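Participant: The following comprises the amino acid sequence and a computationally predicted model.
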Amino acid sequence: MSNKWQVSGVNYANLDQPIWNLVITVKGPLGATSTFYPATPPNYEDLTLTQVKEYALQEWAKAIAG
């Protein structure tokens, strides 16, 4: 899945919630983009950007598979 899809943007937004909301922009194989809001991992403050991107791709794969 990671060879077809790429994370082109990672943002966190705090919408008056106790935890930050993860907002991901995913770029597809034909260049189209989609915004995706996966569940924020409980250890999000300890993750590197690379780890967040990997997490997002895993969550994206689950979302489009089901």
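Facilitator: That came through, no problem.

Participant: going forward, measure contacts and count neighbours with C-alpha atoms only.
Facilitator: Fine.

Participant: Could you give me the buried positions within the helix or strand where A61 lies?
Facilitator: Per DSSP states H and E: A61 is located in helix 49-65. The neighbour-count check on helix 49-65 (16 or more other CA atoms under 10 Å) flags V52, K53, Y55, A56, L57, E59, W60 as buried.

Participant: Okay, one more to line up with it:
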Amino acid sequence: MGEYIRGVVVKLHVTPEQEVLFKKNYGCTRKTYNELLNKYKAKYGDYNKIPTKNELNMGIDFS
């Protein structure tokens, strides 16, 4: 038989306070990714491929 990719869809019923925390967490994650991406592009140039997690984490100085 073939392989199947299965997924589960879950609907969360969050309180307004939890919704604010989720949005803040996502915003922080996105900001961090964008900062790393800018440092990667500054160091290696602007390529058309998206760098992997390992490429973003290797050899970048945060000072």
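Facilitator: Cool, the structure landed. Treat the numbers as computed from the prediction; the structure is a model and nothing was measured.

Participant: Overlay the chains and give the TM-score.
Facilitator: The TM-score (TM-score structural alignment, normalised by the length of the second structure) is 0.35; 24 aligned residues with a CA RMSD of 1.8 Å.

Participant: if we can go back for a sec, out of the buried residues of helix 49-65 of the first structure, flag the one nearest to S8 of the first structure.
Facilitator: Nearest to S8 of the first structure among the buried residues of helix 49-65 of the first structure: K53, at 8.9 Å, using CA to CA.

Participant: Skipping adjacent residues, who's closest to the closest one in space?
Facilitator: Distance criterion CA to CA, 6 or more residues apart in numbering; nearest residue to K53 of the first structure, sequence neighbours excluded, is V7 at 6.2 Å.

Participant: so the one you found makes contact with V26?
Facilitator: Yes. Because the distance of 4.5 Å satisfies CA atoms under 8 Å, V7 of the first structure is recorded as touching V26.

Participant: that's a strand at G9 of the first structure, yeah?
Facilitator: Yes. Assessed with DSSP: H, G, I helix; E, B strand; the rest coil, G9 of the first structure lies in a strand.

Participant: give the contact list for it.
Facilitator: Under the criterion of CA atoms under 8 Å, 6 or more residues apart in numbering, the neighbours of G9 of the first structure are I24, T25, V26.

Participant: again with N25 of the second structure
Facilitator: By CA under 8 Å, 6+ apart, N25 of the second structure has no neighbours at all.
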